[in-house]
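Trainee: Requesting a structural model of the entry that follows:
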Amino acid sequence: MNRVNPAAVHSGDPDTRDIPEFRFSRMEDLLRGRALRHLMVDGVDAVFVRDPVLVRAILVSESKNYGKGELFRKARTLSRVGLFSEDEIMHRHYRRLANPYVRSTQVDEYVPDMREISNGFTSAWRAGESVDIQSEMCRITCSIVVQTLMTGLPSQTSEALSESLSRLAWEMIRKPLYGKAAARAARPGGGKRLSRARREFADLLTVCIAELLDSPETRAGYLSTLLSDSDAQGNSLLTAQEVCEEAVMMLTAATVTTASVMSWALYLVSTDPLVEKMLANDMARGLSGSAVDDHDASGYTRRFLMEVLRLYPPIWISCRQALSDVVLGDHALPAGTNLVFSSYLLHRDPERFADPSRFDPDRWLTITLGNVDASYIPFGIGSKGCIGETFAWRQLEVILESVMQKWTLEIDPDRKVRTAPETTLHPRRLLMTPQPR
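Mentor: Presented below is the predicted three-dimensional model:
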C-alpha cells in the first residue's frame, strides 16, 4: 500500500492561504501507466482508478456491485431519501418523478423564461464596474431553477427563494472536500456561513411547504409533486421535513455545477478574441441555444461548451465503494474498497485527447463519443448520471448568449485566476469588468 496523500499544498496568496489544493500534476505522475493504484486519499485507504474503461464498468456495466462512497465529506448530503437514496428502487422512483420537469420537450419550453431572467440580470451590470462573476452566475442560475421548477408561487416568494438559494449555492461551491479545511468545517460551529445559508433557505422553503399543505389546490411544480407522492393507501411517502431536504439538495445540485461551468466559460471567452468571434458568429446565425442533441457538436457554441466541460468538469472527483468482493478488470478487490476516480484526469488523458491541456473546441469535430469508456463524463453516466443534463445545457447556452449580446468581459491581465478544487471545480476568484459590445 502506497501511503501517498495527493492533496495538501498551500498557496502563498493571502486570499488562499491555508486552503489545500488537489495537486493534479502530482496525481498524473503517480497514476501514469497504471489503471489502478492504492493511495491514501483524505487519510483513507483507497484505490484510484485512471482507466476510463474500468470507470465505465463501475458506473454502468457493473454498477450493481458498487454503492455511493463516503470518502469525501461533501458526499454526506442532507437527503438520504428520494432521488439521493442508495436504495435503487427508491432512486428510480424519484428519478421518474423529476423527469417530467427536466426532459427535453419541457426544457425547451423553459427557454424564454431562462432568457428573460438572464437578460434581466445582465442588463443591470454597469460598464466599467467590476462584477463578481461567480456570485452573479449563482444568482442567475438559482433564479432560473426556482422560477422554472417551482412554478405557481407568488413572485415575492420566488424572488426570496432565489436570492437565498444563490447565497447557499455560493457557499456550497466553496465548501472544502477534504483535508484540514474540511475537517474544521465538519466540527460543531465549523462552516458557519454555509450552515447559516442552508438554514435560511430551508426556513423559507419550510414556510412555502406549510402553505402548500394548507392549500392543496395550489400547485408549485416539482415541490408539489414531492408533497403529493403517496403509496397505494394514500399515505405520503415523504414527511414535510424530507421534502424540504430533498428540494434543498435537488436545487443546489442544479445550480452549483452550472454556475461554476458558466464562470469558466466567461473567463475563457475573455482570454481568446478568436473564440469570442466564433461564438458571436454562431449567435448571429441563431445557432446557439437550439434544441439539438446534447452531444451534437455541429455548432461552435456547443463545441465551446463541451470543451469547457472537458477541461473544467464541475464534479471533478467521485468515489464509489465495493458492496462485495469484486474483480475490476484483472484486479480482485475486497468488499468495502473505496474506489476514487477523477473526471478532471480522465478528460485530460493524452491517449484520448491530443494535447489535452489545450483549449480547442474544434477537437470535437473529429471526436466521437462512444459507449466503451468514461473518457468524457462531465454529467456522469449510467443510472445515477445527472438527470438535469439537458436542463444544464440549455442554461449554459442561454446565459452565454445573454452575456455576449450585451457585453465584452475583461479581466485584469496581472491577476492569475486560480483553479479551486472544492465541492465544484471553480475559479478561486473571478472579477471581470463588462464593456458594451
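Trainee: contacts, neighbours, all on C-alpha from now
Mentor: Noted.
Trainee: Spatially central, which residue of this protein would that be?
Mentor: Taking Cα atoms, centre = their mean, the centroid of the chain lies closest to T257, which sits 2.4 Å from it.
Trainee: buried set for the helix ranked longest in the chain?
Mentor: Longest helix of the chain, by residue count under DSSP state H: helix 240-271. Burial within helix 240-271, assessed by neighbour count using 16 or more other Cα atoms under 10 Å, is assigned to 240, 242-252, 254-270.
Trainee: Other residues contacting the helix or strand following it?
Mentor: Sequence order places helix 273-284 as the next helix or strand after helix 240-271, per DSSP states H and E. By Cα atoms under 8 Å, 6 or more residues apart in numbering, the residues outside helix 273-284 that reach it are 269-270, 288, 299-301, 401, 404-405.
Trainee: To what extent is D282 buried, counted in neighbours?
Mentor: Using other Cα atoms under 10 Å, D282 is surrounded by 17 other residues.
Trainee: try L274
Mentor: 11.
Trainee: That one and L204, how far apart?
Mentor: 45 Å (Cα to Cα, to the nearest Å).
Trainee: Can you tell me the closest non-neighbouring residue to the residue nearest to the centre of the chain?
Mentor: Nearest non-adjacent residue to T257, counting by Cα to Cα, 6 or more residues apart in numbering: P314, 5.4 Å away.
Trainee: Kindly tell me how buried the one you found is, as a neighbour count.
Mentor: 27.
Trainee: Check which residues of stretch 168-179 are buried.
Mentor: 168-179.
Trainee: returning to that earlier point: SS state for the residue nearest to T257?
Mentor: What DSSP: H, G, I helix; E, B strand; the rest coil gives for P314 is coil.
Trainee: From the buried residues of stretch 168-179, pick the one nearest E116.
Mentor: A169 (21.2 Å; Cα to Cα).
Trainee: part of a helix, is the closest one?
Mentor: Yes. Applying three-state DSSP, one finds A169 inside a helix.
Trainee: May I ask you to confirm that S263 is in contact with S135?
Mentor: No. Counting by Cα atoms under 8 Å, S263 stays clear of S135, with 9.3 Å between them.
Trainee: One more sequence to fold, the one below, so I can look at both together:
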Amino acid sequence: MADTLGKDSLVTCPAAVHAQQRPLMQPAFSPARLKEYATVMRDAVVEVTGSWRPGQTIQVEAEAYQIAALAVSKTLVAAPGATQAATVLAKALPDISRGMYARSLVPGEWFAKLPLGVNRRYERQMGIARSQINRVAVHYRNAGIDYEDVLSMVIAMSEKEPDPHQFVYNQALTFLFGGVETTAAALTWTLRLIDQHQDIAARLHSELDEVLDGRLPTHEDIGRLTYTQQVITEALRVFPPAWVGTRKVTKPLQWEEGTIPAGTELLFSPYALHRDPAAFPEPELFDPDRWAPGRVGAAQREGFFAFSAGRRKCIGDEFATNEMTIALAIILTR
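Mentor: As a prediction, this is how the structure comes out:
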C-alpha cells in the first residue's frame, strides 16, 4: 500500500509522524464539517439512484461504489469550478482499487511489472488521478481560499513538508481510497442483510416513514434514525469491510501465550473477533437490537473493530456511518 499511497500518508506513516498528522487532520471531520458533508452525501446518493427504474436489475456493489466515490471525491474537492475534477477522480478509483488489491495479494515487485490489463488500467488511472489532484492543488494555492473541504486542510499542512506536491497527492489518494472501497462494501453487505431479514426491513421502513415522512434526509435526521444506525452497526459487525488489519508491536507485549517482541508485525481479523461469543452472544445471528440503547456493554464496545481501534482508528468512521445512514434512508424510501 505504501507504494501507492506513499510513506507519509495518514495510513502508512510511522507512529511518530501519525501523532503529528492526526490532530491536524481531525478538524476536517469535526461536527461542523460533517454537517456540511451531509448535503454532498445526499446529492451523491440522489444522483446515482436517480437513474434506477422499476423492474431494473442493478449491480448493487457497482452502484454503492459510485455513491461512495462521488461522496468522497466531492467532499475532498469542493471548490467552485473543481467539480469536474471530483467526477474524474471518482471514475478513476475502481481501476486504482483493483490494481492495489491485486498487488497486495501477490508479494514482491515483479507482479506490478507484468503487462497485465489490471496493471495497465491501474497505471493509466493513477496518472489521471495525479494530474487532477495536482491541477486542483495549484488552483487552491493560487486562490488562497479555504474551501472548507479536506483538500484545503491537506494543502495547508503540506507547506511544511519537503515535497508539498507529493504530500498533497499521497494524502488525497489516501482519503479517496480509504473512504470509497470500505464504505461501498459495507453498504452492499448491509443491503443484502436487510433483504434477507424482512422483519428488520419492515422496522426500518417504519422508522424512515415516521422520521422522514417522504422527504430526503438531512444531517439533523441522522441522530433520529436510531434503528437504522443499529442495523448499520450490526452489519459492520457481521461483515466488516476491512476483514484483516496489521499492527507493529512498539514494546514487548505480554499475553497468555508468552511475550511478543518489539518490532513484531501482527495480523488481526475483525471478522473473527466479531464472532467471539464472549463479546457477542449468538455471533452468527444478525441482531440489530444488540446495539439498542441500554444493551451495549463494555465487552461489545471493546470487541468491535469495524473501524479498527486506538490511535490508528479510522479518522472517517463517523463520516462513513453518516453516509451509509443517508444512503439507506434514500434507497429504502424511494
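Trainee: hang on, the earlier thing: the residue nearest to the centre of the first structure and L328 of the first structure: what is the separation?
Mentor: Counting by Cα to Cα - T257 of the first structure and L328 of the first structure are separated by 30 Å.
Trainee: Kindly report the same for R285 of the first structure.
Mentor: Counting by Cα to Cα - R285 of the first structure and L328 of the first structure are separated by 48 Å.
Trainee: Compare the two (neighbour count), which wins?
Mentor: L328 (15 against 9).
Trainee: The more buried one -> the second structure?
Mentor: Residue pairing (TM-score structural alignment): L328 of the first structure is matched to W255 of the second structure.
Trainee: swap in A259 of the first structure?
Mentor: Match for A259 of the first structure (TM-score structural alignment): A184.
Trainee: didn't that match look like it was pressed against V60?
Mentor: No. Using Cα under 8 Å, A184 of the second structure is not in contact with V60, being 9.2 Å away.
Trainee: so what's C13 of the second structure closest to, chain neighbours aside?
Mentor: In space, C13 of the second structure is closest to K7, 5.2 Å off (Cα to Cα, 6+ apart).
Trainee: Helix, strand or coil: sort out that neighbour for me.
Mentor: coil.
Trainee: count of neighbours near the aligned partner of it in the first structure?
Mentor: Under the alignment by TM-score structural alignment, K7 of the second structure pairs with R80 in the first structure. For R80 of the first structure, the neighbour count with other Cα under 10 Å is 14.
Trainee: Equivalent analysis for N371 of the first structure, please.
Mentor: If we define neighbours as other Cα under 10 Å, then N371 of the first structure has 11 of them.
Trainee: so which helix or strand takes in it?
Mentor: When elements are assigned from DSSP H and E, N371 of the first structure belongs to no helix and no strand.
Trainee: dump the residue contacts of the aligned residue in the second structure for F353 of the first structure.
Mentor: Matched by TM-score structural alignment, F353 of the first structure corresponds to F280 in the second structure. Applying Cα under 8 Å, 6+ apart, we find F280 of the second structure in contact with 274, 299-300.
Trainee: Which of the residues you listed remain contacts when I look at the first structure?
Mentor: Using both residues aligned by TM-score structural alignment, their matches' Cα atoms under 8 Å, the first structure keeps these contacts from the contacts of F280 of the second structure: H274.
Trainee: returning to that earlier point: and the match of F353 of the first structure, helix, strand or coil?
Mentor: coil.
Trainee: One more: the one 5 residues further on?
Mentor: Secondary structure for L285 of the second structure, judged by three-state DSSP, is coil.
Trainee: Also T408 of the first structure?
Mentor: Relying on three-state DSSP, one would call T408 of the first structure strand.
Trainee: burial of it, as a residue count?
Mentor: 18.
Trainee: for it, what are its contacts?
Mentor: T408 of the first structure touches 270, 434-437, counting by Cα under 8 Å, 6+ apart.
Trainee: again with Y227 of the second structure
Mentor: The contact partners of Y227 of the second structure, by Cα under 8 Å, 6+ apart, come to 203-204, 207, 288, 292.
Trainee: how far away is the closest residue to S236 of the first structure other than its chain neighbours from R26 of the first structure?
Mentor: The spatially closest residue to S236 of the first structure, leaving aside those adjacent along the chain, is S230, at 4.2 Å (Cα to Cα, 6+ apart). Note on S230 of the first structure: its distance to R26 of the first structure, by Cα to Cα, is 50 Å.
Trainee: Kindly report the same for E242 of the first structure.
Mentor: For E242 of the first structure, the distance to R26 of the first structure - Cα to Cα - is 41 Å.
Trainee: How about A181 of the first structure?
Mentor: On the measure of Cα to Cα, A181 of the first structure and R26 of the first structure end up 20 Å apart.
Trainee: Which of these two has more residues huddled nearby?
Mentor: Counted by other Cα under 10 Å, A181 of the first structure and R26 do not tie: A181 has more neighbours, with 16 against 13.
Trainee: Check the secondary structure at that one for me.
Mentor: Secondary structure, three-state DSSP: A181 of the first structure is helix.
Trainee: ditto for D296 of the first structure
Mentor: Three-state call for D296 of the first structure (three-state DSSP): coil.
Trainee: what do you get for G380 of the first structure?
Mentor: Going by three-state DSSP: G380 of the first structure is coil.
Trainee: what residue of the second structure matches up with it?
Mentor: Matched to the second structure by TM-score structural alignment, G380 of the first structure sits across from S308.
Trainee: Quick check, that match in contact with D317.
Mentor: No. The criterion here is Cα under 8 Å, and S308 of the second structure misses it with D317 at 9.4 Å.
Trainee: Chain neighbours aside, what residue packs nearest to the match of G380 of the first structure?
Mentor: If the residues on either side of it in the chain are set aside, S308 of the second structure comes closest to C314, at 6.5 Å by Cα to Cα, 6+ apart.
Trainee: Between helix 240-271 and the helix or strand where Y94 of the first structure lies, find me the angle.
Mentor: Assignment of secondary structure by DSSP H and E places Y94 of the first structure within helix 88-102. Counting by axes from the mean of the first three to the mean of the last three Cα atoms, to 10 degrees, helix 88-102 of the first structure lies at 60 degrees to helix 240-271.
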